[in-house]
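> predicted model follows, preceded by the sequence.
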Amino acid sequence: MRAFSTRLKSGVLVSAAGVFGSAFLWLLSFKAIAYWAGPEGVGLFSQLRQIAQAATVGATFGGTNSVVQGLAERDDDSARRQFRTTAAPIIGLTGATLALAMLAGAPELTWFLLSSSAPTLVATVRWIALAVLLNVGGTYALAVLNGYRSYSYLALAQMAGPAAMMVLLIVTSLWHLPPEPQKLAGAFVLCFGLTFLVGAFGVSRLPKLLDGSAIKALPKVQRHAFIQFAMSNLVAALSTTIALLLIRSWVIEIKGLAFAGLFDAGWTLTFNYTTLFLTACSAIYLPVLTAATRLEAQKACMLKMAYFVLGSSILICYGMVLLREPLINLLYTSQFQASSQLLVVLVIAVIFRGVSWVYGTLILATRNSRVLLLSDLALNLCLLVMTRYALNSDASLEALGWAFVLPNFLYLIFVIEYARMKNRLLQRRKIWPFLVAGTLPLIYLALAFAEPQWVRSGLFEWLCIAIGLIVGLITLIVYKKVIL
């Protein structure tokens, strides 16, 4: 298990460079759109992105996890090639079928997800169908590179597409071209297309079998096991993306594209980039946790990652709260300042989300399909109920933020208890004190910001932020002391 520490310092750094490099390029793209088209443009761009993501998750059976897990549990290169020979046609056929279905049902999808039947938006959704097909191929290529731990090509593929999209959007905004929806769809086609090409090149550079013998598909039993796990992973992952798709469509329907853009600014700065951070960690964590068969090794692996994720999340989140106004001005425009109070609430849910991901990955590593499916469905159903209630009763950005906090807190409780049930060496007192100390100051700040100005004091704000930063540093010190 010492390989974990080594890879955490090398492999994760390269993978993180790709993930965060890609995230930074996406961030610049959002900045260009905010300058070019304002909150309405950001709202439309975000919904188009969510449509593409939902379709890609459906076609790839939950994203990269199924392929990464399948490759990680096979040490022999011949077995890995056998797995790829089975997985690639299944994913390719599913992606092509889904893209054709989107082309045929574009008018209905436009009305349901964008609350409009405008011909320009229908044409935009049809272009998104092409982007989805390219994104399916790119996602599969990234999964293969991750499974083989080819982190250099993985990072290159992750950044190539967003870099091209960023350049296109910046040039378009500087030329002050009309902010037409088809131009946004064209940016997605360019982004996903280039990611696919670079990813496919990386896959072609992987080691080949020396004997040059033909590779057969997986045996029937293994093929069925892969499909069963992939389907469970699909439903679990798709429930999350569809939930976000529905939430955005409700926001557009009830409050309009401008309000959706403000919501997306807060959500992107918190949840979206937290997901990217966890994706970078997953490149090492999931394969290593899958290989950890002894309870002691499993406990050490989970605790080390939990402290790393929690400590990092606390420092980042408190920094974002402290610098929320200049951060929004820098990454968006002054038109998005209303998102600052939403950000203060969402960072609480982000911390819960990070730690629950660490413990919840055990479900993936042990391939417990039923628990994976039911837990994610329950989480997203609760999220949908809470957000719909918030939109119908208050319809404020802060209310939407709290609708994310409660479901993520309940899911955190569940996955910690599930992990303890699977591994009795894991103890609640090893994680809960850090969680409570790290989130209570944020909860106070979120509640105080909702009150009139005279209720809160600047001194208390600085005190809360100082406490949070100290807790984050202590958590990272504890992370260093966990021995694998």
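On my side now, so go ahead.

> switch to C-alpha atoms for all contacts and neighbour counts from now on
Will do.

> touching stretch 370-382 from outside, list them.
Stretch 370-382 has contacts (C-alpha atoms under 8 Å, 6 or more residues apart in numbering) with 232-233, 235-237, 239-240, 243, 363-364, 407-408, 411.

> which one of those residues has the most neighbours?
Neighbour counts for the contacts of stretch 370-382 (other C-alpha atoms under 10 Å) peak at residue 233, which has 29 neighbours.

> coming back round to it: for the contacts of stretch 370-382, which one is nearest residue 192?
Using C-alpha to C-alpha, residue 237 comes nearest to residue 192 of these, at 19.9 Å.

> next, the one to line up against it:
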Amino acid sequence: MRRLVRSTAILGLGSAATVVAAILRSKILAAWLGPEGTGVLAQLAGLTAVLVPLATLGAGNGVVTMIAEARARGDLAKVRRITRTATTLAWTVGIGLAVLAALSSPWLARGIYRDAGFVWAILFCAAAVPLSAVASLRITMLQGHEAVREMAKLNGLIAAIGIGAIIPMAHFFGVKGAVAQIVVVAAAHAWLSGRFLRPLTPPRPPDLTGEEPRIDRSLLSTIARYGGSALVVGLSSTLTLLVVRSILVGKLGLSQNGIYQVCVGVSGLTMPLILNSITATVWPEIAAKPRDADAVGPMAGGIRLAFLLVTGVSAALLVGAPIWVRLFYSERFLPALDLLPFQFLGDYFRAAAWMFGVWLVPRQRLRPWVLFDVVYGVVLLAVFAVLVGRVGIQSVVFAYVAAHVSHAVLHYALARRALGFRLGKQNALLLGASLALLIGLAILRPRDMTGVAIGGAASLAWAGLVIQRREWIAIKDMAFRLLGRARPAA
């Protein structure tokens, strides 16, 4: 648990620049472009989230496991072959997808914007696809190497470059400049990720004669097995969300899509940061275990840390929402206050689903992983379709909650049956108290200082109830070490 906390803390601190950059970016877009401009970029982000996994052939999670397993066996030559093969495939498929997206840009623009005038945005997106795909894959390779510090440094550098690019480009060129900076950041990400990965990549074997192949055909079946499953899983969420948001644009307009982006933006910032930081340590540990049942130990520690962080961050954001929505967006985005409580409830169940199923990929249990994500996509679309005509934009967050509830229930049931997994007394208390806190805050919906004070008191009571004394001590010790301060004398 201590190692898990340390690794997560290093990544978290390294990603502090990412958080700051995302906040500044949101403020810039809100102030200069408003809800409609924010909605334009949100749709482009959704399209990118569909195309980039396709360009990687869904191999990211599989590459983490393959590299971790090869390293555990000391097979450094295989690590090199995995790296070269996956990177070459990403460049090749990414460029092909970029060409295809450019050729189909009029139809894509009409599909996601309901306006063929946004062809220019699709073209910028197409240019970024191969660059983002390679960068994404290299990040998963760093994860397979357990290169926590390198990942943290990379996060910080990309955050700085992103802010350095978007300020002048959005200021002078408006929405088009904000879209164009996506290509600039993607290029920087691809180059820097390669620099960080290079020292970790094993050198060419000295006994290898002739030209080293770019693609090792013996790895293709394994990559395809992981990738095919991952593509179905990824598209069940990203493509579903893009479809939902495109329907939302058609029914309610880009401005309402921009309002909803407040929810997507905060979840997209906090949830991957927390869950990916934990997974970077938990996945290699689980992959190295000899039996499926041995995954229970790493899972238990990961679940506890995930819910402490997700609930603490969600509660703080929900309590402070009346302040930070005004500060980091603008008054025009205040309707998002009615959506955020349900978004954070959905994030709770999203964390549950992820952590209950965190063992599936490293243990190569891909069929249930795929099936459960297909169910997630079906539930999301079905609930949204039923509710959108009745409750408008709230239908999206209601569907988000329902989909992740189904996802979490399925993953827990499988872990219980296949692994004999049990939450345990302390984790059951944590999950129950966390759910009660988020439901209470959803009912309270702080809007003024009185509500903020009540919500803050409830959050402190939650922390006092669920955080154990040894965890407070570990947090304090970790803080002193990470900040470079000497531990005070007892």
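Right, received. Where do you want to start? Everything numeric here is computed off the predicted structure, so don't read it as measured data.

> can you give me the TM-score here?
Remark: TM-score between the superposed chains equals 0.88 [TM-score structural alignment, normalised by the length of structure 1]; 467 aligned residues with a C-alpha RMSD of 2.8 Å.

> which strands or helices does the longest helix belonging to structure 1 pack on?
Longest helix in structure 1 by number of residues (criterion: DSSP state H): helix 11-59. Counting contacts by 3 or more C-alpha pairs under 8 Å, 6 or more residues apart in numbering; DSSP states H and E, helix 11-59 of structure 1 packs against helix 77-104, helix 119-147, helix 151-174, helix 181-204, helix 220-255, helix 257-267, helix 273-291, helix 324-331.

> for those, give me JSON lines that also has distance to residue 447 of structure 1.
Formatted as JSON lines, the helices and strands packed on helix 11-59 of structure 1 follow (distance: least, C-alpha to C-alpha, whole Å):
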{"stretch": "helix 77-104", "distance to residue 447 of structure 1": "43"}
{"stretch": "helix 119-147", "distance to residue 447 of structure 1": "39"}
{"stretch": "helix 151-174", "distance to residue 447 of structure 1": "37"}
{"stretch": "helix 181-204", "distance to residue 447 of structure 1": "37"}
{"stretch": "helix 220-255", "distance to residue 447 of structure 1": "23"}
{"stretch": "helix 257-267", "distance to residue 447 of structure 1": "17"}
{"stretch": "helix 273-291", "distance to residue 447 of structure 1": "23"}
{"stretch": "helix 324-331", "distance to residue 447 of structure 1": "16"}
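
> quick one: which of the ones you listed is nearest residue 41 of structure 1?
Across these, closest to residue 41 of structure 1 is helix 257-267 (C-alpha to C-alpha), at 7.3 Å.

> how big is the offset of that closest one relative to structure 2?
With mean C-alpha distance after the TM-score superposition for structure 1, helix 257-267 of structure 1 departs from structure 2 by a mean of 0.9 Å once superposed.

> now do that helix against helix 11-59: the angle between them, please.
If you take axes from the mean of the first three to the mean of the last three C-alpha atoms, to 10 degrees, helix 257-267 of structure 1 sits at 140 degrees to helix 11-59.

> just give me how far helix 257-267 of structure 1 sits from the chain centre.
Chain-centre distance of helix 257-267 of structure 1: 17 Å, with C-alpha atoms, centre = their mean, to the nearest Å.

> state the span of structure 2 onto which that helix is aligned.
Aligned using TM-score structural alignment, helix 257-267 of structure 1 spans residues 254-264 in structure 2.

> give me the contacts around the matching stretch.
By C-alpha under 8 Å, 6+ apart, stretch 254-264 of structure 2 touches 34-40, 42, 113, 245, 248-249, 333, 335-336, 339-340, 343, 393.

> quick one, what contacts the aligned partner of residue 231 of structure 1 in structure 2?
Taking TM-score structural alignment, residue 231 of structure 1 has residue 228 as its aligned residue in structure 2. By C-alpha under 8 Å, 6+ apart, the contact set of residue 228 of structure 2 is 57-58.
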